[in-house]
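1. what follows is a predicted structure for the sequence shown.
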Amino acid sequence: MTSDVLSLTRTSDWSGVRVVVAGFGVSGYAAADNLLFLGAQVTALDEATSEAKAEQAELLETLGATVRLEVGATAVLPDDTDLVVTSPGWKPTAPLLAQAAERDIPVWGEVELAWRLRDPETAAPWLAVTGTNGKTTTVQMLRSILLAAGLRAAAVGNVGLPIVEAVMDPEPYDVLAVELSSFQLHYTHSMSAEAAAVLNVAEDHLDWYDGADGMRDYAADKARIFERVQRACVYNLADAATEEMVREADVVEGARAVGFTLGTPSSGDLGIVEDLLVDRAFIEDRATSAAELCTLDELASQAPHFVANALAAAALARAHGVSQQAVRDGLRAFRPDGHRIALVAEHDQITWVDDSKATNPHAAQSSLGAYDSVVWVAGGLAKGARFDDLVVAARERLRGVVLLGRDRQVIADALSRHAPDVPVIDVGADETGDPMERVVDAAAGLARSGDTVLLAPGCASMDMFSNYAHRGDEFADAVRRRIARHTDD
């Protein structure tokens, strides 16, 4: 059956194909549901349960699936398995996946499954985005541009709809803006995006990519997005690793390399001229001229990483043939989700900013670079990352640092090595009271007129909060309470 499985597509006969869906989250449920629709025999396994998952399991069971949500459910791969469809967070060393490898059973992610399930008559092109940071913002910008062009488009993958749901929609999309994590790309083998972008590559998820070659393996998975690209490989001229990925990629003949830069672009690239975002890649006379896309003032933020994301989104849209006007209209209309360089308050000449989505050092460094004088709020789950490069890059901007969370000492050690004169307050030393109240009070004590207090933790949030949004909300609420108290005084 293995050779037959490797050729399965939307138009194949799935009856009799025995599929194990490993993980019953959003993508796992979508995969199981649509595989049942195609006629496959589906077994879904997960050790995490909830009321919502139990209801979904009951629904799928009425449609003929076998669903096991219990401790030990993922310990043994069923004997009669033909294919495993895994959730992206599962490591290859997980028991089910390791057993599949031992038995030469194919393992696909939801992305691979979705690519194979596209309708050959109406398949929408994919504009794909990956990178350590900025993926979601870039994909949402891209969707805004595509909608401004009058296209039926959706943001899918690591954001928005599960990709399987999008490709199986009875009303076809014109184009899909696809956010892909390294985890998703690890299990993707045949995708051929119309255009793809790698925004940046920095240390992250080294708890998943463990071992001496962890960072190399992480970058290699990111690079998979460029394989079989049809029109344009978009890369960051400020990040040599992304350029090397383009050089090494095996693309469709005729695909181009298109760089983006915060400086003046060369022919073939996108960049900035004075206060304009311009295109010198997708115009006829790119050797001697540039097409104006929008002004910096028309963007929701002029933070360097936000502008870079806008250029990447514009490059992908232009690769699809979108007009200059649609790029401008889409970027002008776009507003980022919460907890991304979000202004919380301005009070007593101090600015408070929530960038709780900065969950790794690279993201935090980008955020810090947008402000001249910062009281930095940092800490949480470091996921194996180091902070030395960040501290070296940002130390001249730091008025002070407030640390919280389980791995705060990792950051404290980097500060001690590279910025020993910067004041550091460790609120984790006092376990009484509301932690964010202590953070905000400590930050207020360090801040001076003209400073920005920036929550850009550089770490994941789950040691103290349910997610990064919860962390950001707690920070913003604590800031507002403090301002209200001092205004009343």
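-> Looks like it arrived, so ask away.
2. C-alpha from now on. contacts and neighbour counts both.
-> Will do.
3. check which residues of stretch 270-282 are buried.
-> Residues 270-273, 276-282 are the ones in stretch 270-282 that count as buried (16 or more other CA atoms under 10 Å).
4. mind checking which of those residues land in strands?
-> 270-273, 276-279 (DSSP state E).
5. just give me the closest of those to Lys91.
-> Nearest to Lys91 among these is Leu270, at 36.6 Å by CA to CA.
6. how near is that closest one to Asp337?
-> To Asp337, Leu270 is 25 Å away according to CA to CA, to the nearest Å.
7. all helices for the stretch 251-400 of the chain, in order.
-> 304-319, 324-333, 361-368, 388-394 (DSSP state H, counting those that start in this stretch).
8. list the contacts for the most centrally placed residue in the chain?
-> The chain has Lys135 as the residue nearest its centroid, 4.1 Å off, counting by CA atoms, centre = their mean. Counting by CA atoms under 8 Å, 6 or more residues apart in numbering, Lys135 touches 129, 179-180, 199.
9. so what's the residue count around the closest residue to Phe282 other than its chain neighbours?
-> Spatial nearest neighbour of Phe282, chain neighbours left out: Arg318 (6.5 Å); criterion: CA to CA, 6 or more residues apart in numbering. Arg318 is flanked by 22 other residues according to other CA atoms under 10 Å.
10. next one for the comparison:
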Amino acid sequence: MGSRQVSDWQGRNITVAGLGVSGISAARALAGLGAKVTVVDGGSGEAHEARAAGMAELGIAVRLGDAETLPAGTDLVVTSPGWKPTSPLFAAAAAAGVDVVGDVEIAWRLRGPDAAPWLAVTGTNGKTTTTRMLASILTAAGLRTAAIGNIGTPIVDVVLGDEPYDVLAVELSSYQLHWAPSLRAHSAAVLNLAPDHLDWHGSMEAYAADKGRIYGGNTVACVYNAADPATEDLVRAADVEEGCRAIGFTLGTPGPSQLGVVEGLLVDRAFVADRQKQAQELAEVADVDPPAPHNIANALAAAALARAFGVEPAAVRDGLRAFRPDAHRIQHIADVAEVAYVDDSKATNTHAAQASLAAYEPIVWIAGGLAKGATFDELVTASAKRLRGVVLIGADRALIREALARHAPEVPVVDLERTDTGAMSEAVREAASLARPGDTVLLAPACASMDMFTNYNERGEAFAEAVRALADEHA
């Protein structure tokens, strides 16, 4: 750790908002640099108290049950991504003239002088897949990299770690971007823009503006979706470094300074010597898994960022071929009658299910199994606005049904009593009947699987098999 970084934080009174993964990471890092850290969280209970005890061992103060009052003497607030800008704590900070930033901003400020550049990805949908594809391509090019940010290891931990990276693939949510005013990526992509998180941002305009922050200060390329004019508008509005280029991606034939698709090939007309007359083959559509249109768009965006960093065409092909979406982890199975079916059987607890539910809307949610002592009120409260309907399966489904009755009484619920392995097929059919075009049917059970299945893999396979049977009927 350089002396400059230590001296920047020594003795500062910093309040960290939120006792989740990113909050704990930031609190530990800043305390390690000599800051006086207080973590505040409105929650309480055994889990919170256990985390608080772990923080206390590091000399970090924790205040539970009060997320609104600004601790006396605070000179900087570091927030976890989900906290709304309208939170009373932030109003108190503003009144006291105290800045509020997020963990991404802290990570950016903590970078050393020789730190790896960031290739950044945001968008309403496809962020994680694109970021992981990008990391796969960079790895195929022989570069030391990691997929971080909104996924993987907390970003502060990566920046302060001992691993020497050449370049980082960074997924950024609109929340993270809102709280990261200093971020300046090498190149960045906005994959798409649709109404999302408007309750958090306050308006579509504010949501778009926060997404657009990813382009600020880009040095080489601002990658946008040619099929989504709103993403190009964000590029036009961005204040970038001299010489930074606008690079589009399209599922059609690319124009100059674009990547696109020609006769089953992913091609580059942006990073070639003669953009007017020349196109460089990068890969085949068949190299993308799965080769669904939205995923091909993800691959093109990842390829554009890699090419902006100087990666050779063969590495794009090899990286895409090597990439595999994680089975049963937010795995898109199929689109049937304009409804997406996604398998996240790995979401065996409420925390994992909440992360999964936060990725989509509107959702028909398939949930249930063995609760393992869990309660579901917090999960349902956080996800209620996204739910079109719910199909419940498994031994402890009543616990979820009761939470839904308390916190989302308007959401239709189908309660399946059968607990044989054929129940999943019925669950998928019931979900299909609740779903409308544009919806996502999401298996994110928030429970263990052993009441009905050997493990979560078998549960996910049963879901995928039922979806494929449904697709065959619609073929």
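-> Alright, I've got the coordinates. Predicted, not measured: the structure shown is a model, and the values here were computed from it.
11. mind checking the TM-score on these two?
-> The TM-score (TM-score structural alignment, normalised by the length of structure 2) is 0.76; 411 aligned residues with a CA RMSD of 3.9 Å.
12. picking up where we left off before, aligned partner of the residue nearest to the centre of structure 1 in structure 2?
-> The alignment partner of Lys135 of structure 1 in structure 2, by TM-score structural alignment, is Lys127.
13. any idea how far Glu171 of structure 2 is from its match?
-> Plainly put, Lys127 of structure 2 is 6 Å away from Glu171 of structure 2 if you go by CA to CA.
14. give me the common contacts of those two.
-> Val121.
15. just give me the neighbour total for the residue nearest to Asn467 of structure 1 when sequence neighbours are not counted.
-> Computed as CA to CA, 6+ apart, the closest residue to Asn467 of structure 1 that is not its neighbour in sequence is Ser461, at 5.5 Å. Using other CA under 10 Å, Ser461 of structure 1 has 24 other residues around it.
16. list the contacts of Ser461 of structure 1.
-> If you count contacts by CA under 8 Å, 6+ apart, then Ser461 of structure 1 has 359, 380-381, 467-468, 471 around it.
17. what's the closest of those residues to Asp210 of structure 1?
-> Leu381 (15.6 Å).
18. which residue in structure 2 lines up with the residue nearest to Phe282 of structure 1?
-> Arg318 of structure 1 maps onto Arg307 in structure 2, by TM-score structural alignment.
19. measure its match to Gly152 of structure 2 for me?
-> When Arg307 of structure 2 is compared with Gly152 of structure 2 (using CA to CA), they lie 23 Å apart.
20. go on, Ile366 of structure 2?
-> For Ile366 of structure 2, the distance to Gly152 of structure 2 - CA to CA - is 25 Å.
21. looking at these two, which is more packed in?
-> Of the pair Ile366 of structure 2 and Gly152, Ile366 is the one with more neighbours under other CA under 10 Å, namely 26 against 14.
22. that one contacts Leu387, doesn't it?
-> No - judged on CA atoms under 8 Å, Ile366 of structure 2 makes no contact with Leu387 at a distance of 10.6 Å.
23. now stretch 98-114 of structure 2: buried residues?
-> Those buried within stretch 98-114 of structure 2 under the rule 16+ other CA under 10 Å are 98, 100-111.
24. would you list those residues in JSON lines and tack on distance to Val78 of structure 2 and secondary structure?
-> What follows is the buried residues of stretch 98-114 of structure 2, written out as JSON lines (distance: CA to CA, whole Å; DSSP: H, G, I helix; E, B strand; the rest coil):
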{"residue": "Val98", "distance to Val78 of structure 2": "11", "secondary structure": "coil"}
{"residue": "Val100", "distance to Val78 of structure 2": "6", "secondary structure": "strand"}
{"residue": "Val101", "distance to Val78 of structure 2": "5", "secondary structure": "strand"}
{"residue": "Gly102", "distance to Val78 of structure 2": "5", "secondary structure": "strand"}
{"residue": "Asp103", "distance to Val78 of structure 2": "7", "secondary structure": "helix"}
{"residue": "Val104", "distance to Val78 of structure 2": "10", "secondary structure": "helix"}
{"residue": "Glu105", "distance to Val78 of structure 2": "9", "secondary structure": "helix"}
{"residue": "Ile106", "distance to Val78 of structure 2": "8", "secondary structure": "helix"}
{"residue": "Ala107", "distance to Val78 of structure 2": "11", "secondary structure": "helix"}
{"residue": "Trp108", "distance to Val78 of structure 2": "13", "secondary structure": "helix"}
{"residue": "Arg109", "distance to Val78 of structure 2": "12", "secondary structure": "helix"}
{"residue": "Leu110", "distance to Val78 of structure 2": "13", "secondary structure": "helix"}
{"residue": "Arg111", "distance to Val78 of structure 2": "17", "secondary structure": "coil"}
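25. how about the residues you listed, which pair is most distant?
-> Val98 and Arg111 (22.5 Å).
26. which helix in structure 2 runs the most residues?
-> As assigned by DSSP state H, the longest helix anywhere in structure 2 is helix 456-474.
27. how about that helix: buried residues?
-> 456-468, 470.
28. need the contact list for Ala358 of structure 1.
-> So Ala358 of structure 1 contacts 340, 364, 367, 456-459 (CA under 8 Å, 6+ apart).
29. ranking those residues by neighbours, who comes first?
-> Sorting these by how many neighbours each has (other CA under 10 Å) puts Pro457 first, at 33 neighbours.
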